[in-house]
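Engineer: Here is my input, please return the structure:
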Amino acid sequence: MTHSGELYASHTIGEPQGAQKRRLIRWQQGVITAVEDAGPAAPGIQRTLVMPALANAHDHVRPLPMSSFGTAFLPLEAWLPRTVLATPPEAYKAALAPLARAALSGCGAVMVHYTRPSGKLDPVEEACEVARAARDVGLKIAFAPAIRDRNPLVYGDETAVLETLPPDIATLLRDTYCRPSLSPERLIETTEQIAEAIQGHMVDVQFGPAGVQWCSDELLRAIARRSAETGRRVHMHLLETPYQRRWADLTFPQGIVSYLKHIGMLSPRLTLAHCVHARPHELDIIADAGCRIVTNSGSNLHLRSGLGPVADARRRGCHVAIGVDGQAFDEDDDMIREIRLANALHGGTGFTQTWSRQDFLLQSISHGRQAVGMPGTGKIAVGEPADFLQLDYDRLDRDRIMEVEPVDLFFARANLRHVLQVIVAGKTIVAQGYLPGIDLQAVENELRSTYRQSVRRFDALSRDWPLIEAALAQWNMAYNGCC
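Structural biologist: The predicted model follows:
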């Protein structure tokens, strides 16, 4: 548990000269000081694969899998209202569990786009609890409180939906979702108060507009201005679903990305999650502005949002990172599998390869670090931060029949069960696949027990959910010209 040390690797991925064998990596005060030949391995020594620690570039730190709350395979427009059942019972342990799972899956950093606060604390106090959880795990985080001031239920006047429902259900929805928002000035001020409380070497506070469809023009312009004045990064959703695409086309005849450029939102400070339904010319504008796009393959599949033009975005010069989005494919927050899934979906067809697997891995880490506000490129090189992921190569190369490229085995079969160590800023936060000082199973069991009680306050919503979901489906499908 020190910020100085050394690490032996039988294989590395991430050195400037490419994959290497039998390396010794040394660091002091959290910075790499030497990467050198370790010489012949001693007989019987464990083989390990060392690479840069992963960066989850878009997440919402959801305490437990959302399908446990009845959300399985709902589209986002019904999924989001349903997730109110998973409102965190308290902030610290609700953040501790997903951040611990992130570390166990090889992450050294996580973007926390905080969309579902507990409601039991002042926003600054709640942010402090999330930062405390990250500190106890040992992760670097970016924290962006999600801010919004319009369209609480649908992409337009919610009256059109409420009028189709019995009065008691309409009242329930209005009371649950349609509450007045704070002013743009107050929302920005709250973010900056959070920054005063928790910003530091391991925490980067960012503006977190939930998405254009949920933020007024006044709010977005104010964020763009304040970001330009202060240099604070911005993290937001964009064009995640076909219904958002339809809304964007109706609301911005000049184009939603052109609108963002016009108000000064597009810059290297901006990270855009999803962009599933972005068009080629929009990707060009995003690339020219130096923004990042985060693709979230598991979440996109669960929520049936679409796959997204990931390969085209990268080909056009967009900086593409990977996120778990709190909805990994197996609902286990396994960042390794999410990287593999994104590559499998977008890496090419037949003999045509979109990118080399190693480039995809290392660039997704580098761009993810930028999204989280981490220093360095993520390379294993002198002067870079000592942020490493160490995998059990004996287990990864379990058959040991012939020499195979480590990156091929990584993309073929790696997952969180192969993680031995995670080192962040030179400090070991995961050792032999465990988190020192944190009993994750106990934390998750406590959350389960608490949720079994707290979910009862939403009994009326659960009872009436079939009618609510049908009304939301009817509105969105009609809005999109589907019925």
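Engineer: going forward, measure contacts and count neighbours with C-alpha atoms only.
Structural biologist: Will do.
Engineer: Would you confirm that Thr115 contacts Ala146?
Structural biologist: Yes - the pair Thr115 / Ala146 is scored as a contact, 5.0 Å apart, by Cα atoms under 8 Å.
Engineer: Let's compare: structure for the following, please.
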Amino acid sequence: MSSSPIILEADYVLPGPEAASLRRDTAVAVVDGRIAGLGPGSEMRRNWPAAQVIELPGCLLMPGLVNAHQHGRGLSQIQLGYPDDFLEPWIAGRRARGLLDGHAVTRLAAARMVANGVTTTIHANYTYGTGNYEQEVRDQLRAYEAVGLRATMCIGAMDRGATVYPPHEACFMAGLPDDLREWISRPAAPAYAGDGAATIALMRRLGAEFAGHPLIRLCYGPAGPQWVSDELWRVLARDARDNDLGMHLHALESPAQKHAAAGLFPEGVFAHLEKLGAMTPRTVVAHGVWVDDAEMEVLARTGATVVRNPGCNIRMRNGIAPLARYLQRGVRVAVGTDNCSMADDEDLLAELRLAGNLAREPDWNGPPPPAVDDLLAMATVNGAIAAQFGGEIGRLEVGMRADMAAFSLQRTCRPYLDPDMPLVDAFLARGQGADARLTMVEGRVLYRDGRHADAAIEDLEAQAAAAAASARLSADPANRDRTRRYRGHLCEHYRTLTAEPVDPAITA
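Structural biologist: Predicted structure coming up:
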């Protein structure tokens, strides 16, 4: 469908992740959702005299940001009543609550991202446990469509480790009190769609429906090495290869996962996954906190992408991913909020800044911290590759999809900015998502000057709040106390496990 041309005029335009590409007094022409021209405003107006002109004084216009790892949680876990904790008991805490409306919270998440200059996101594997995972996915996809945010949906898969990481499930269950063991052992709906065949069948149905969709892409989302058997990895990796699909997984996120991986995969997690066909340039690894040099070599050699989630990793007591060493070794890195950013918001610029600052290692002989161009690439072109939109978004070039964000430079430059300080450096050091003045996806303005195009943020917040209130209590009131007691056993299990040396006899 054709649309009227739009010309965006800003004081500064940054066409790509190279800070040196910054231009003054430049305009971008958009026709039918694509970038049609880039040059002086007078030239763009002359070439498209009937275009709508949007003036953005005092702004930096740049490629839209890519949030390369989040789960569609528009209400943070703090807002939902889950305090920060070690990752494993934090996940288990969901057992105390009822079923949440995924559409309402995902739509709010999408709107908040758009308001922070994000134009594309990856929705990582996540299930609300309704027993109808396909409907959950469809509800979430409808939410992204309603907002207009470009999204890559990861179709989740998991077939082990529902209690604790293997191979300790049976031992852990045997040590539980009888009532907790009975509760945990009750029949439940399959995780996600079910086995490999069911997961592939779901991918086929969704793929047929969303084929050619301008905003939606699909990929496989196996939960992580300790949660997915070798056979399931093989099946999904083969189908991903045969159908040109990506794979997005969590790996080596927490100290407990590091310990589990040492026993399950003595040759290394990514070396093991490579043997199963799961490590390719379309593979995306979220978190990657506990990665050694040998693992980095596999990531770099296979062309996989690692997504840095700095705020979440700090809040969940996971550790600090070695970003500087990733970059030094040639690993492609993107950035995500994981809906658990340091300030409990969806400010991807702040998360990017946090990632960069945490990578400033106190070692004169260590790897250098990320350069400005490295950080810009993480939030744009690298995120585009991770989202399976590489070469289509992430730059402002003629022919590319018109995904852009304009940020006010008032916070960056006032009351004074020394002329020797490069503007892009200052923006990355001082800018915030709240500075977004305009967000455009596929040539459509979704957000401008504090207002969304299709819905009031207050209405979306009210719908999400109502969903949260209705899911606050489990259908079985006893689940709250059971979850509290269960958490104690989990914590004791992982305290004991991580204090012990890894048994080299343990194999997957």
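Engineer: which neighbours do Thr115 and Ala146 of the first structure share?
Structural biologist: Common contacts of Thr115 of the first structure and Ala146 (Cα atoms under 8 Å, 6 or more residues apart in numbering): Ala210.
Engineer: Neighbour count: the two, which is higher?
Structural biologist: In this view Thr115 of the first structure and Ala146 are compared by other Cα atoms under 10 Å, and Ala146 has more residues nearby, 22 against 19.
Engineer: Map the more buried one across to the second structure for me.
Structural biologist: In the second structure, Ala146 of the first structure lines up with Gly156, judged by TM-score structural alignment.
Engineer: Find the helix or strand that its match is a member of.
Structural biologist: Gly156 of the second structure is part of strand 150-157 when elements are defined by DSSP states H and E.
Engineer: tell me the contacts of the residue at minimal distance from the centre of the first structure?
Structural biologist: Of all residues in the first structure, the one closest to the mean position by Cα atoms, centre = their mean is His58, 1.9 Å from it. Listed by Cα under 8 Å, 6+ apart, the contact set of His58 of the first structure reads 110-113, 273, 294, 296, 322-325.
Engineer: For the stretch 351-500 of the second structure, which segments are assigned as strands?
Structural biologist: Secondary structure of the stretch 351-500 of the second structure (DSSP state E, counting those that start in this stretch): strands at 404-408, 436-441, 444-448, 451-452.
Engineer: between these, which gets nearest to Arg495 of the second structure?
Structural biologist: Closest to Arg495 of the second structure of the strands of the stretch 351-500 of the second structure, according to Cα to Cα: strand 436-441, at 43.7 Å.
Engineer: and that closest one, what other elements does it pack with?
Structural biologist: Secondary-structure packing of strand 436-441 of the second structure (3 or more Cα pairs under 8 Å, 6 or more residues apart in numbering; DSSP states H and E): helix 102-115, strand 118-123, strand 404-408, strand 444-448.
Engineer: and the alignment partner in the second structure of Val112 of the first structure, how many neighbours does it have?
Structural biologist: Residue pairing (TM-score structural alignment): Val112 of the first structure is matched to His123 of the second structure. Residues near His123 of the second structure, counting by other Cα under 10 Å, number 29.
Engineer: ditto for the one 5 residues further on
Structural biologist: Tyr128 of the second structure is surrounded by 16 other residues when neighbours are defined as other Cα under 10 Å.
Engineer: Past the longest strand anywhere in the second structure, which element shows up next along the chain?
Structural biologist: Longest strand in the second structure, counting residues (DSSP state E): strand 52-63. With elements assigned by DSSP H and E, the helix or strand that comes after strand 52-63 of the second structure is strand 65-70.
Engineer: how about that next one, aligned to which bit of the first structure?
Structural biologist: The counterpart of strand 65-70 of the second structure in the first structure, using TM-score structural alignment, spans residues 54-59.
Engineer: average offset between that stretch and the second structure?
Structural biologist: Average distance, stretch 54-59 of the first structure versus aligned residues of the second structure after superposition (mean Cα distance after the TM-score superposition for the first structure): 0.6 Å.
Engineer: same question, stretch 217-230 of the first structure
Structural biologist: Superposed on the second structure, stretch 217-230 of the first structure shows a mean distance of 0.8 Å to its aligned residues (mean Cα distance after the TM-score superposition for the first structure).
Engineer: what does that stretch correspond to over in the second structure?
Structural biologist: Residues 230-243 of the second structure are where stretch 217-230 of the first structure lands when matched by TM-score structural alignment.
Engineer: Show residues contacting that stretch.
Structural biologist: 159, 195-196, 200, 219-220, 222, 245-247, 273, 276-278.
Engineer: which of these lies closest to Asn318 of the second structure?
Structural biologist: Pro222 (20.2 Å).
Engineer: Now do the closest one against Gly319 of the second structure, distance only.
Structural biologist: 23 Å (Cα to Cα, to the nearest Å).
Engineer: Pick out whichever of those two has more residues nearby.
Structural biologist: In this view Pro222 of the second structure and Gly319 are compared by other Cα under 10 Å, and Pro222 has more residues nearby, 27 against 18.
Engineer: In the first structure, point me to whatever sits opposite Val381 of the second structure in the alignment.
Structural biologist: In the first structure, Val381 of the second structure lines up with Ser366, judged by TM-score structural alignment.
Engineer: Tell me which of the helices and strands packed on strand 436-441 of the second structure sits nearest to Ile6 of the second structure.
Structural biologist: Nearest to Ile6 of the second structure among those is strand 444-448 (9.2 Å), distances taken as Cα to Cα.
Engineer: Quick check: which helices or strands does that closest one pack against?
Structural biologist: Using 3+ Cα pairs under 8 Å, 6+ apart as the test, strand 444-448 of the second structure ends up in contact with helix 102-115, strand 436-441.
Engineer: residue range for it in the first structure?
Structural biologist: So strand 444-448 of the second structure sits over residues 427-431 in the first structure, by TM-score structural alignment.
Engineer: what does stretch 83-91 of the second structure give?
Structural biologist: Under TM-score structural alignment, stretch 83-91 of the second structure corresponds to residues 72-80 of the first structure.
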